[in-house]
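Chemist: What follows is a predicted protein model with its sequence.
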Amino acid sequence: MANDTRPLLIVDDDGHYREVLARSLTRRGFQVCAVGTALAALVACREQDPEYIVLDLNLAGESGLNLIAPLLAISPGTRILVLTGYASIPTVVSAMKLGAAHYLAKPADTTDILRALADDGSEAAQLPVDQRMTVQNMEWEYIRRILTEHGGNIAATARALKMHRRTLQRKLSKRRPTAS
């Protein structure tokens, strides 16, 4: 797959990550188009007819899952790889039911992405035990994301999480949970 010249579309709202991944995959021989919004993804998919799409699950607060069906309607043979920093079993199941070919938790390097794109799905991929996210880590990541979305405002974040402000402050005062 290293000598591939097939078109690949990257859809990720994180500009830095998108650019780094695009450069890396271009060096691996792909014709890369990288966009940051759902609308741009649909336009690029119509213009490029990509063989592969690397799709971020969280696009500026909106679910990338909502893009899977429209992208596949435009380009039915496309293999979609969903990337996310907030991996969970329900989203994996949803992504696969909607037609995604694979699902990876961030941080995923280029080798992981290439392996996932090449995987024909004949074997169920298992995340190595040491890379699985614990419930505590998932909670921590989710709280930090909501806090960032509310500009660091504790009261607004607590309301969004339907959590008492003091409980949120207590959780934030603790160190990030370990991987065990």
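Modeler: Right, received. Where do you want to start? Since we're looking at a predicted model, the values are computed, not measured.
Chemist: Could you use CA atoms for every contact and neighbour count after this?
Modeler: Noted.
Chemist: Can you list the neighbours in contact with whatever helix or strand residue 33 lives in?
Modeler: According to DSSP states H and E, residue 33 maps onto strand 31-35. Strand 31-35 is contacted by residues 5-13, 18-19, 22, 25-26, 41, 44 when judged by C-alpha atoms under 8 Å, 6 or more residues apart in numbering.
Chemist: and it, how far out from the chain's middle?
Modeler: Computed by C-alpha atoms, centre = their mean, to the nearest Å, the chain-centroid distance of strand 31-35 equals 16 Å.
Chemist: sorry, back to before: out of the contacts of strand 31-35, which are buried?
Modeler: Burial by neighbour count, 16 or more other C-alpha atoms under 10 Å: within the contacts of strand 31-35 this picks out 7-13, 18-19, 22, 25-26, 41, 44.
Chemist: Now the two most distant members of the residues you listed.
Modeler: Maximum pairwise distance among these (C-alpha to C-alpha): 19.6 Å, between 7 and 13.
Chemist: mind listing the helices for this protein?
Modeler: Secondary structure of the chain (DSSP state H): helices located at 15-27, 38-48, 65-74, 89-98, 110-118, 135-149, 154-161, 165-173.
Chemist: Of all the ones you listed, which one comes closest to residue 83?
Modeler: Ranking the helices of the chain by proximity to residue 83 (C-alpha to C-alpha) places helix 110-118 first, at 9.0 Å.
Chemist: A further structure is provided below for comparison with the first:
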Amino acid sequence: MTEPNLPQDLTLLLVDDDKPFLTRLARAMETRGFVVRMAETVAEGIEQVRKEPPGYAVVDLRLGDGNGLDVIEALHRSRPDARAVVLTGYGNIATAVTAVKLGAIDYLAKPADADAVYSALTGSGGARAALPENPMSADRVRWEHIQRVYELCNRNVSETARRLNMHRRTLQRILAKRAPK
């Protein structure tokens, strides 16, 4: 197996609205040799990317002012060789696929420790993910379908609700919840 082409500069942008987690991860990544910059919002993350695109990024999916995928997209446009990882507590297949299409190299569920983040960034993890032991529940399959349609509608709640024949407020409540097991 060949080693991935890693950016030579070890600049790392961390974007997360959980300040304690952000601080802990920043310290852990600094001990691993990264020069870390932090942002707590999508707007701050995009501004950091615009000023000086980092070689690496770890971006939370759901932030107070929007979707972390916007930061990934801006980073990939500014610096195609950058390696970005998406972190989320709201994991689903549709957003993982979208993240990869926008330039992310991996998608980790929270809580992720610094070792997992480092492995994802540097490509030093295993080549294949293990197969799941249990199939998805019916609730999880429904959740995944809703998320896929939501992504296909460019995260437009009204259009998604129309296509799913669902009331918009009901859809908003579903989207605000964590994914079922």
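Modeler: Received, thanks. Computed from a prediction, not measured in an experiment: that's the story for all the values here.
Chemist: TM between them?
Modeler: Overlay of the two chains. TM-score (TM-score structural alignment, normalised by the length of structure 1): 0.66; 145 aligned residues with a C-alpha RMSD of 3.5 Å.
Chemist: returning to that earlier point: report the mean deviation for the strand holding residue 33 of structure 1 after fitting onto structure 2.
Modeler: With mean C-alpha distance after the TM-score superposition for structure 1, strand 31-35 of structure 1 departs from structure 2 by a mean of 0.5 Å once superposed.
Chemist: how about that strand, which residues of structure 2 does it hit?
Modeler: Aligned by TM-score structural alignment, strand 31-35 of structure 1 corresponds to residues 35-39 of structure 2.
Chemist: Over to stretch 48-57 of structure 1?
Modeler: Counting by TM-score structural alignment, stretch 48-57 of structure 1 corresponds to 52-61 in structure 2.
Chemist: Quick one: end-to-end distance for the matching stretch.
Modeler: Start-to-end span of stretch 52-61 of structure 2 (C-alpha to C-alpha, to the nearest Å) is 21 Å.
Chemist: Residue 24 of structure 1 touches residue 111, doesn't it?
Modeler: No - at 9.9 Å, residue 24 of structure 1 does not count as touching residue 111 under the criterion of C-alpha atoms under 8 Å.
Chemist: Give me the more crowded residue out of the two.
Modeler: A direct count of neighbours by other C-alpha atoms under 10 Å for residue 24 of structure 1 and residue 111 places residue 24 higher, at 16 against 12.
Chemist: Now do the contacts for that one.
Modeler: By C-alpha under 8 Å, 6+ apart, residue 24 of structure 1 lies in contact with residue 110.
Chemist: And the residue opposite residue 112 of structure 2 in structure 1 once aligned, how far from residue 164 of structure 1?
Modeler: In structure 1, the residue matched to residue 112 of structure 2 (TM-score structural alignment) is residue 108. From residue 108 of structure 1 across to residue 164 of structure 1, the span is 34 Å (C-alpha to C-alpha).
Chemist: Next: residue 12 of structure 1.
Modeler: Separation of residue 12 of structure 1 from residue 164 of structure 1 (C-alpha to C-alpha) stands at 33 Å.
Chemist: cool, and residue 144 of structure 1?
Modeler: From residue 144 of structure 1 across to residue 164 of structure 1, the span is 16 Å (C-alpha to C-alpha).
Chemist: repeat for residue 61 of structure 1
Modeler: Between residue 61 of structure 1 and residue 164 of structure 1 the distance is 23 Å, computed by C-alpha to C-alpha.
Chemist: can you tell me which residue in structure 2 aligns to residue 173 of structure 1?
Modeler: Taking TM-score structural alignment, residue 173 of structure 1 has no aligned residue in structure 2.
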